[in-house]
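Visitor: Pasted the sequence and its predicted model underneath.
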Amino acid sequence: MTQLPTSQSAPVADGLHGAARNMAMLAVALSVFLALLDYAIANVALPDIARDLNASSSSSIWVVNAYQMASLVSLLPLAALGSRVGFARLCQVGIIIFMVSSLFCATATSLPILAGARVLQGIGGACIMSVNIALVRFIYPHAEIGRGIALNGVVVALGVALGPTAAAAILTVGSWPWLFWINLPFGALALGMAFYALPKVPRTSGKLDITGSILCMLAFGASVMGGDGLAHSQNTTLSCALLLAGLAAGVVLVRREAEAPQPILPVDLLKNPEFAVAFMTGFCGFVASNFYIVSMPFTLHNTLGLSSAATGLLITPWPLGIMCAAPLIRRVADKVSAGVLSSIGLSTTALGFFLLWLLPAHPSVWDIAWRTGVAGWGFGFFQPPNNRAMMVAAPHNRAGGASGMVQVARQAGQTLGAMGVAAFFTWFAHNGATQKCLLMAGCVALFAASLSASRLFLNTKKAA
């Protein structure tokens, strides 16, 4: 097979150009879209899955949780592995794992088998997501990284937005296993593009830290399970024990990795104030977004009495707003500091959330849609420059660790936001829980905007 001039045959110096860049970004987009679409697509089919596999509704949620948990706990170890075996190769392996696990999902005959297959699928998705931003860094020249990250953000928003719609269309003509069968031809296309177009990049030397990887997975996994149990007020003693075990593993991990040249948990990168502030800004931004994303359907369906179809349509302005921000942010992400752009974006997101919190008692469709669109536009304006700030703050040989932390900020923030909603629903079950979630979403987004703006003072101090 004839290769592109700057693809797998030679390391990339400062990005690709022309057709080579377009083909490589298409390969990244297809793989990312595959991972995110399938995460979102399974939610819609949970009632059907529970019925066909003779499982309870609460147990069926593990079809979603298993994917999310496996993806989160494996992100950083896989990012470190990608630095050693090559980002393109790990992405290719991830697509293969994703396709094989999709076959297992489609043929599952019980909920435990399906949940186990979703664990494997989550690992495949983490292989893809842990290195996608690192690949963008090598596909685009340094001066245009923001453009590539903005385009990647559009793909992420599109995958999340189309998940429920695609699921509804598939379930109209077929049963839930087809949600996973569809991954095989789509995955084959993504895999072919990944082998053909993804660039070869420099690798780091040394063996993978197995002990550090185990500690990392224990720290994230136990903390999430313990926190989730506390949020749902389930078995408080066990939940506290898991949370303490996760925190203890995290402390041991930080102490162990502090002096490592290629740490699993990138302590070296977090020592850089610019990277640390960007990471925390991203984390808080996704906490805020999930307070909205998880609670808003309950507001629309339970509080306002809208149908499921209307609820789905009124969530759509969120990803549409993200995509509408892309043309502008692509032009300015490499020219204006993240301290300015992300602060504007998060402030706009906070405004949208506060406006949703202040909805009238009987709002029109337009009242809800334009407020949601404002919040989504702000979120789309915040992400690319903030992600760019994380990537450019890291040296080239730490691109894998930086890319992994971009995804950790997203998934850990989403996880904590979902736990927060569960806790609010438990604490304020009969006292306006959904409204309080929207208020919290606005407050956290405003805090993230303030955190982002602090970079302006960091830059001023550095210049002085």
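Guide: Arrived safely.
Visitor: C-alpha only now, for contacts and for neighbours.
Guide: OK.
Visitor: Contacts for the one helix or strand Ala248 maps to, please.
Guide: For Ala248, the host element (DSSP states H and E) is helix 236-257. Defining contact as Cα atoms under 8 Å, 6 or more residues apart in numbering, one finds that helix 236-257 is touched by 212, 215-216, 218-230, 263-267.
Visitor: again, only using 6 Å
Guide: Contacts with helix 236-257, where a contact means Cα atoms under 6 Å, 6 or more residues apart in numbering, come from Leu215, Ala219, Ala222, Ser223, Gly226, Gly229, Leu230, Pro263.
Visitor: now do stretch 338-351
Guide: Taking contacts as Cα under 6 Å, 6+ apart, the residues outside stretch 338-351 that touch it are 375, 378-379, 381-382, 385-386, 442, 445-446, 449, 452-453, 455-456.
Visitor: adding another structure so you can compare the two:
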Amino acid sequence: MTNNPSASSTPQPNKNPPITERQAWRALLALCIGFFMILLDQTIVAVATPDLQTELGASLNQVVWVTSIYLLFFAVPLLVTGRLGDRYGQRNIYLIGMVIFTISSLACGLSPTVEILIIARAIQGIGASLITPQTMSVINRIFPRHRRGAAMGMWGVVAGLASLAGPILGGIIVSAIGWEWIFFINVPFGIVSIIMVWLMVPDLPRLARRLDFLSVIVSIITMSSIVFTIQQGPDLGWPIWIWPILVVGLALAVVFVRLQATATKRNTEALVPLDLFTIKNFTLGTISITTMGFAIGGIFIPAMLFLQNGHHLSAQQAGLYMVPIALFSGSLSPFVGRMSDRINPRVLSMIGFSFMLASIFGFVLVMRDGVPLWCILIPVALLGIGNGFVWSPNSSTSLRDVPLHHMGAASGVYNATRQVGSVVGAAVVGAAMQIGTAYTAFTTAMGNSLIPVVLVLVIGLISVSKFEYKPHMRESSHS
């Protein structure tokens, strides 16, 4: 295990004036604009598949890569980009990421070929990876400990709505003005976000002296190998050549952990300080958010196929069936966030995961032959309630006890595990769909494919049931 930085390496206390709560909420608003954009782009492109095939002459595999490459380049650098914020300043890294994201969005919309679009999407993913952990780090630094739940409630609204709004907004934009505008729309919002973050988000003190570049290289190769294998294995039919890539990734993961344990002896700072995992709530929170990522990554593909292929709905009609998720999640998250500052967040998290379990089990029951289509609205509503109760308590509880000098690293780990969980969830459910359609009716196979999600969410429920509740003293600021 690595030790906490020595007194000589510990960053000096912030000498800037304390940040008022009004300033903190303005900063959060500025950050959430960009956060919404990058999460929206994970799902919004899927509805443009037919148009991309027609207008760019793209194959189905190429169109799949338009989404896959974004997720790959988003997930892989997260362990590094969180620590970059500690080293060079969260606001600076956020602004660099938003500039990259905005310019690459313009390039995506202007792409004359699918090959150029794929390259632009990869760059867009890098921008998203730079942005994401900075948002959580800044929240936990500018809001006092007793107000972080409310702030994370707003963060939860953005996370929930963005992840669910993609298919709905994408269908409207593509139908009305063309696929290019699902990317062009990012440009004005990106410019607004850059200006607002520059003006409203404080330039917080640096919390890390240096980066361990050996760990950076090993982490990128490790994450690339593991995420690529899990993401592409099912689509490629698990060819023999892909297994050595996974083995290399797993072996390097062991090397990476060893590098973190020996960072102090090598006269450097760990990219992922292992003493983070001595914080019980952080460890439990990363496990539970991984299961949540698994669920969100796995549910929507079979649900959309069930509605569109099984019941012959259009993409827009299918998207409308998901609207209750956004309504319940968006309305509950701020309320739950405020409650998590006052009561035991373990209770709220257990409510959230219980609703998630009930929802996914409900999908398994209603997504099959002979069940009226309207019945799917019941698990859809339960999913929205579960979302509303999970994100804020889980996030605020996981990071509340993390030392400030580890905040960027912790945010990177938290977001990386969520993204990897999403990739694994999509892969596992995809494999279950393929197996199921070979043995049973299509609609029933879509429901049965979600059984693994139920099992994984049980792990999430057990994890949050172990959260420790530590009544906190009120503070003036944590900047």
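Guide: Now that the structure is in, tell me what you want to look at. This structure is a prediction, so every number in the text was calculated from the model and none was measured.
Visitor: just to revisit the earlier point, what about the contacts of helix 236-257 of structure 1, which are in helices?
Guide: Judged by DSSP state H, the subset of these located in helices is Leu215, Ala219, Ala222, Ser223, Gly226, Gly229, Leu230.
Visitor: Could you give the residue range in structure 2 aligned to stretch 83-96 of structure 1?
Guide: In the comparison with structure 2, stretch 83-96 of structure 1 aligns to the range 86-99 (TM-score structural alignment).
Visitor: and that stretch, which residues are buried?
Guide: Neighbour counts over stretch 86-99 of structure 2 (16 or more other Cα atoms under 10 Å) mark 86-95, 97-99 as buried.
Visitor: Equivalent analysis for stretch 353-367 of structure 1, please.
Guide: Buried residues in stretch 353-367 of structure 1, defined by neighbour count with 16+ other Cα under 10 Å: Phe353, Phe354, Leu355, Leu356, Trp357.
Visitor: What is the end-to-end distance of it?
Guide: End-to-end distance for stretch 353-367 of structure 1, by Cα to Cα, to the nearest Å: 13 Å.
Visitor: And that stretch, how far out from the chain middle?
Guide: Distance of stretch 353-367 of structure 1 from its chain centroid, counting by Cα atoms, centre = their mean, to the nearest Å, is 27 Å.
Visitor: and what of stretch 247-257 of structure 2?
Guide: Offset of stretch 247-257 of structure 2 from its chain centre (Cα atoms, centre = their mean): 23 Å.
Visitor: what lines up against Leu457 of structure 2 once you look at structure 1?
Guide: Leu457 of structure 2 maps onto Ala445 in structure 1, by TM-score structural alignment.
Visitor: rewinding a little: please identify which two of the ones in helices among the contacts of helix 236-257 of structure 1 are farthest apart in space.
Guide: Using Cα to Cα, these span at most 22.1 Å, a distance reached by Leu215 and Leu230.
Visitor: So for the two, which sits in the more crowded spot?
Guide: Leu215 (24 against 20; other Cα atoms under 10 Å).
Visitor: Structure 2: which residue goes with that one?
Guide: For Leu215 of structure 1, the aligned position in structure 2 is Val218, judged by TM-score structural alignment.
Visitor: wait, what's in contact with that match?
Guide: For Val218 of structure 2, counting by Cα under 6 Å, 6+ apart, there are no contacting residues.
Visitor: From Val80 of structure 2, how far off is it?
Guide: Distance, Val218 of structure 2 to Val80 of structure 2, by Cα to Cα: 11 Å.
Visitor: how about Leu162 of structure 1, what's its match in structure 2?
Guide: In structure 2, Leu162 of structure 1 lands on Ala165 (TM-score structural alignment).
Visitor: any idea which element its match lies in?
Guide: Ala165 of structure 2 belongs to helix 148-177 when assigned by DSSP H and E.
Visitor: And that helix, what's buried?
Guide: Under the neighbour-count criterion of 16+ other Cα under 10 Å, helix 148-177 of structure 2 has 148-174 buried.
Visitor: now swap in stretch 295-312 of structure 1 and tell me
Guide: Buried residues in stretch 295-312 of structure 1, counted by 16+ other Cα under 10 Å: Ser295, Met296, Pro297, Phe298, Thr299, Leu300, His301, Leu306, Thr311, Gly312.
Visitor: Could you do stretch 224-237 of structure 1 as well?
Guide: Neighbour counts over stretch 224-237 of structure 1 (16+ other Cα under 10 Å) mark Val224, Met225, Gly226, Gly227, Asp228, Gly229, Leu230, Ala231, His232 as buried.
Visitor: Return the distance of the corresponding residue of structure 2 for the first one relative to Gly85 of structure 2.
Guide: Spelled out, it's Val224 of structure 1. The alignment partner of Val224 of structure 1 in structure 2, by TM-score structural alignment, is Val227. Distance, Val227 of structure 2 to Gly85 of structure 2, using Cα to Cα: 23 Å.
Visitor: And for stretch 293-301 of structure 1, what's in contact with it?
Guide: Here stretch 293-301 of structure 1 makes contact (Cα under 6 Å, 6+ apart) with Leu306, Thr311, Thr434.
Visitor: what helices or strands is the helix or strand encompassing the last one leaning on?
Guide: Right, the one you point to is Thr434 of structure 1. Thr434 of structure 1 belongs to helix 433-463 when assigned by DSSP H and E. The contact analysis (3 or more Cα pairs under 6 Å, 6 or more residues apart in numbering; DSSP states H and E) places helix 433-463 of structure 1 against helix 273-298, helix 338-357.
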